[in-house]
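Trainee: A predicted structure for the sequence below; I have some questions about it.
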Amino acid sequence: MRTGSRKRMLLCGLAVVGVCLLALVAVYLAFLRPVPDVSRTEVFFGMEVTMRARGRRAEAAIESAFRAVEHILHTMSRFREGSDVWRINTSAPGQMVGVSQMTFDLIRRALLISEMTGGAFDITILPLMELWRSARRTGVLPSSDAIEAARARVNWRGILLDADRREVGLQAPGMGIDLGGIAMGYAVDAAIATLKEHGIGEALVDASGDMYLLGAPPGREWWRIGIEDPRREGAIFAYLDLRNEAVATSGDYRWYFMVGERRFHHIIAPRTGFPVERMQSVTIVAPDATLADGLSTGIFVLGAAEGIRLVEGLDGVDAVIVSEDADGNRLIAVSSGIEGRTTLREDARALIPAAEEPVADPWAGEPAHQEHLAALLANTGLTFTAATKDDLNYYRLYDSAGRLQGFVLPSTEQGWGGPIELFVQTDPAGVIARVFVWRHQETPIYVVGLEDFLRSFRVRPAQAQLVWQRDVHGLTGATVTAEAIIAAVRRAGTLAQEKGVFIPPEGGPEP
């Protein structure tokens, strides 16, 4: 081989090596460059959505995630003509409407949360929402008749689903759905899924308080999230350390109006038709934002004690609940699974176990109670007075000579078609004299023989652990209805016994 050829080959080889070295250096320098940390905010229907992502493709990932959120919120808006929800709400009773897969899936998920919370979360709340929105606009509270008329159209069991045809319908006239209590959480989950598809492993998506925390910031083990104080705007009362989890907060402090000293807000209890009282905020931590969003509303309606009991039985779900007692004192309850990752500011009240919070019947004291009770006692020679003991509302019964003859305990429980509201009349010692069901939404065929069933409760202790078809009989084929009535009676009796309402047979001071 000639010397010149060898030199040319050597030079070519050196050139190739040089190019490879330059490429390696370029790759090395690229890895030395900081990984982009991109943050962006957009507004949808007046609500801010902020995304922060870290990764080489963060900009493109965030753009795709925002478009996914936009598509979901437009599809599920009840205000947007032609949307899935708009078409459902404008359909005739019983008419089935074809919807997108995501709308069908979300409605089905909402119904599961309704089942989980005993109807406290209910996407058919729309008639009551519109009634109270009008009250906020005009400053005039709705009448009892208007509330009752709206309540009659709220029933999550009246949503019709056809999975094969992917269709949704509403059973009764005047019904309507609103996905505002869960759609934003669903949009957050979709945004996170989109970011993951783009290779993002560290991100935060915040949709006006519904959040998901993916991975953790560089050099940290957790994302630290502040919970806003519901009574001090802009102040933080607690911090949560989260990773690969969703968090959502519902509260009475964003959308409300005052009438005198009373606060009326947008979270309405389906069973009463009124905005929930003595609750300030509920923060839920869950595996996904859809569940966190729905549960934060449902548990706000249930109340602190019932809410903590519920989340303690759910895998991967925790809660921080701020409520208040009858005097307005703050109560803070934190579920056991997140206590070690919750930091309260020094000026926040020390933790109070939820079990110590009094549980009052949400129906007690309602004006309709006294009207029905007066009618039921019209020919008995008995009169009644309202009473309260440790936040438990009940009624005392007196004869014409003014002697105490017993008590009436209001109670309610979710039946098959909706809430079953009843009175438990007892003697002074707590033995049942009568049980009255004064309002229900059960299908008529399921309550045939109701009076015979109610008579079987007589002369039994109100707090007894009664078993259907063993201790009390009737309502054959109506398992849900029968069990609901038994549970309502037992709960009323148990609360009255715990609060010391009943008087032992051997005597004792009148409560």
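Mentor: Thanks, I have the structure now.
Trainee: CA only for contacts and neighbour counts going forward, please
Mentor: Will do.
Trainee: hmm, who's touching the host helix or strand of Ala292?
Mentor: In this structure, Ala292 sits in helix 289-302 according to DSSP states H and E. Helix 289-302 is contacted from outside by 110, 113-114, 117, 119-122, 181-186, 188-189, 210-212, 245-251, 267-269, 276, 279, 281-286, 306-307, using C-alpha atoms under 8 Å, 6 or more residues apart in numbering.
Trainee: Same question for that helix: list its buried residues.
Mentor: Neighbour counts over helix 289-302 (16 or more other C-alpha atoms under 10 Å) mark 289-302 as buried.
Trainee: Use this one as the comparison:
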Amino acid sequence: MTYRRVEQVMGLPISLALRGRHAGGTRADDAWAAAVTFLRGVDRVFSTYRPDSAISRLGRGEIEVGECPPEVAEVLAIAETARVDSGGAFDVRRTGPDGAPVLDTDGVVKGWAIQRAARAFADLEDTDVCLSGGGDMVCRLADPGGEPWRIGIEDPRHPSRILAVLPLGNGAVATSGTAHRGRHIVDARTGAHPRGVAAITVVATELTWADIDATAAFAMGRDGLAWLRTRPGRAGVVVWADGSTDTYATPAKPSVAPVVDGVLGRRRVGTAHRPLHGLVGRGTQPARDLVQQTHGDEVPGTTGAMRPDHARTRVAESDPSSASASALREPGSAR
């Protein structure tokens, strides 16, 4: 049995799937309620659509960082690290159409908030967890050798279809692209829209950085893949504007348990059902040949509304009773 919940928070669907000992019951309900309550609090602090939010008031210069809730300073510190690491391609500060400065931390907050909200499920023993915010996901396996979550990656040219499947144990996955909102991401250094790329998916240990890196790499356009290959402990798929794909995987830092291990390869989407080699293993163990190209498989249904900027990944659980572990089954996916 899989316990599922969906709630609209922060302008996007927050979806939960639990498997195992606490897939249902009071403890699952209480943990879900705690996660949603936390996310609603995040929205009150960081929403740029709320004129009275701390981030809106800070952006208008009405208050200082020290007068904000402490998580604002935390998010701004992460944003500054991201700006430096990306060479300025990712930046939460920009100049608006009227020439006034704009502070928009959405590119940090979503991944950071979902990662933090997942802590609400840490005490559910013997329970697998997958928490999604608009399609970007944090996953956990109670048993590192257990059945991984299978995450479907949308084809940005045909969003109703699955391009590839990532078996994900303990880690996070995020995607940035043009499929649902057009060319809305710009390189903060130039203000120009990226060229040559349709979507970038990043797998990492934490959603905070998976989400940031997907956005930053997408903003870099054709240079994004080379930059991702310098990022420790990252893996994923790049879909180029011509429909071809690249996969990548980089070693983790020695102090971080390895999440990825793979063989890099280039594939033309839709030519053959061949592996997009080695992205994510079960738990934190390295693995190869686990991501399968499934272009052309129609998605039978989805749950929840889509948030237009990041909504490219879906839970596609494997059926333990199925004769083929690679067969897709979506009993209510989260996009």
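Mentor: Sure thing, it's come through. It should be emphasised that the depicted structure is a prediction, and the values quoted were computed from it without experimental measurement.
Trainee: Return the subset of the contacts of helix 289-302 of the first structure lying in strands.
Mentor: 210-212, 245-251, 279, 281-286 (DSSP state E).
Trainee: ok, back up a step: how about the helix holding Ala292 of the first structure, which residues of the second structure does it hit?
Mentor: Using TM-score structural alignment, the residues of the second structure aligned to helix 289-302 of the first structure are 207-220.
Trainee: just how off-centre is that stretch within its chain?
Mentor: Put simply, stretch 207-220 of the second structure sits 9 Å off its chain's centre (C-alpha atoms, centre = their mean, to the nearest Å).
Trainee: ditto for stretch 204-221 of the second structure
Mentor: Worked out by C-alpha atoms, centre = their mean, stretch 204-221 of the second structure lies 8 Å from the chain centre.
Trainee: Now do the helices for the first structure: every range, in order, please.
Mentor: All helices of the first structure, identified by DSSP state H, fall at 3-32, 58-75, 84-89, 101-116, 126-138, 144-151, 183-197, 289-302, 304-312, 367-376, 450-455, 479-498.
Trainee: which of those sits most buried?
Mentor: The highest average neighbour count among the helices of the first structure, using mean count of other C-alpha atoms under 10 Å, belongs to helix 289-302 at a mean of 28.
Trainee: what's the mean deviation for it versus the second structure?
Mentor: In the superposition against the second structure, helix 289-302 of the first structure averages 0.8 Å from its aligned positions (mean C-alpha distance after the TM-score superposition for the first structure).
Trainee: quick check: angle from that helix to strand 245-251?
Mentor: 30 degrees (axes from the mean of the first three to the mean of the last three C-alpha atoms, to 10 degrees).
Trainee: isn't Ala192 of the second structure right up against Val186?
Mentor: Yes - between Ala192 of the second structure and Val186 there is a contact at 5.2 Å, judged by C-alpha atoms under 8 Å.
Trainee: Those two - which one has more neighbours?
Mentor: A direct count of neighbours by other C-alpha atoms under 10 Å for Ala192 of the second structure and Val186 places Val186 higher, at 20 against 14.
Trainee: ok, and the closest non-adjacent residue to the residue opposite that one in the first structure once aligned?
Mentor: Under the alignment by TM-score structural alignment, Val186 of the second structure pairs with Ile268 in the first structure. The shortest distance from Ile268 of the first structure to any non-neighbouring residue, by C-alpha to C-alpha, 6 or more residues apart in numbering, is to Pro275 (4.1 Å).
Trainee: where's the one you found relative to Asn329 of the first structure, distance?
Mentor: Applying C-alpha to C-alpha, to the nearest Å, the value for Pro275 of the first structure to Asn329 of the first structure is 19 Å.
Trainee: Also Val317 of the first structure?
Mentor: From Val317 of the first structure across to Asn329 of the first structure, the span is 26 Å (C-alpha to C-alpha).
Trainee: Which one of the two is surrounded by more residues?
Mentor: The neighbour comparison of Val317 of the first structure against Asn329 (other C-alpha under 10 Å) goes to Val317, with 23 against 10.
Trainee: Who are the contact partners of that one?
Mentor: Ile284, Val285, Ala286, Pro287, Val311, Gly337.
Trainee: Show me what it aligns to in the second structure.
Mentor: So, by TM-score structural alignment, Val317 of the first structure is matched to Arg234.
Trainee: count of residues packed around Gly215 of the first structure?
Mentor: 19.
Trainee: Output the buried residues of helix 289-302 of the first structure in CSV, with distance to Gly406 of the first structure appended to each entry.
Mentor: Formatted as CSV, the buried residues of helix 289-302 of the first structure follow (distance: C-alpha to C-alpha, whole Å):
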residue, distance to Gly406 of the first structure
Ala289, 49
Thr290, 47
Leu291, 44
Ala292, 44
Asp293, 44
Gly294, 41
Leu295, 39
Ser296, 39
Thr297, 38
Gly298, 35
Ile299, 34
Phe300, 34
Val301, 31
Leu302, 29
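Trainee: Tell me the one of those nearest Gly98 of the first structure?
Mentor: Thr290 (22.3 Å; C-alpha to C-alpha).
Trainee: How about the contacts made by the match of Val186 of the second structure?
Mentor: Here Ile268 of the first structure is in contact with Ile125, Leu128, Met129, Phe274, Pro275, Val276, Val301 (criterion: C-alpha under 8 Å, 6+ apart).
Trainee: Shared with the second structure, which of those residues?
Mentor: Using both residues aligned by TM-score structural alignment, their matches' C-alpha atoms under 8 Å, the second structure keeps these contacts from the contacts of Ile268 of the first structure: Phe274, Pro275, Val276, Val301.
Trainee: and which of those is nearest Glu413 of the first structure?
Mentor: Closest to Glu413 of the first structure, out of all of those and judged by C-alpha to C-alpha, is Val301, at 14.0 Å.
Trainee: for Leu170 of the first structure, what are its contacts?
Mentor: Per C-alpha under 8 Å, 6+ apart, neighbours of Leu170 of the first structure: Ile88, Asn89, Ser91, Ala92, Pro93, Gly94, Gln95, Met96, Gly158, Ile159, Leu160, Gly176.
Trainee: Once you drop chain neighbours, what's closest to the counterpart of the last one in the second structure?
Mentor: Which is Gly176 of the first structure. Taking TM-score structural alignment for the superposition, Gly176 of the first structure sits opposite Val102 in the second structure. Setting aside the residues directly before and after it, Val102 of the second structure is nearest to Arg94 in space (C-alpha to C-alpha, 6+ apart), at 5.2 Å.
Trainee: Quick check: the one you found touching Pro101?
Mentor: Yes - proximity of Arg94 of the second structure to Pro101 meets the contact threshold set by C-alpha under 8 Å, at 5.8 Å.
Trainee: now that we're looking at the match of Val317 of the first structure, how far away is Glu125 of the second structure from it?
Mentor: 28 Å.
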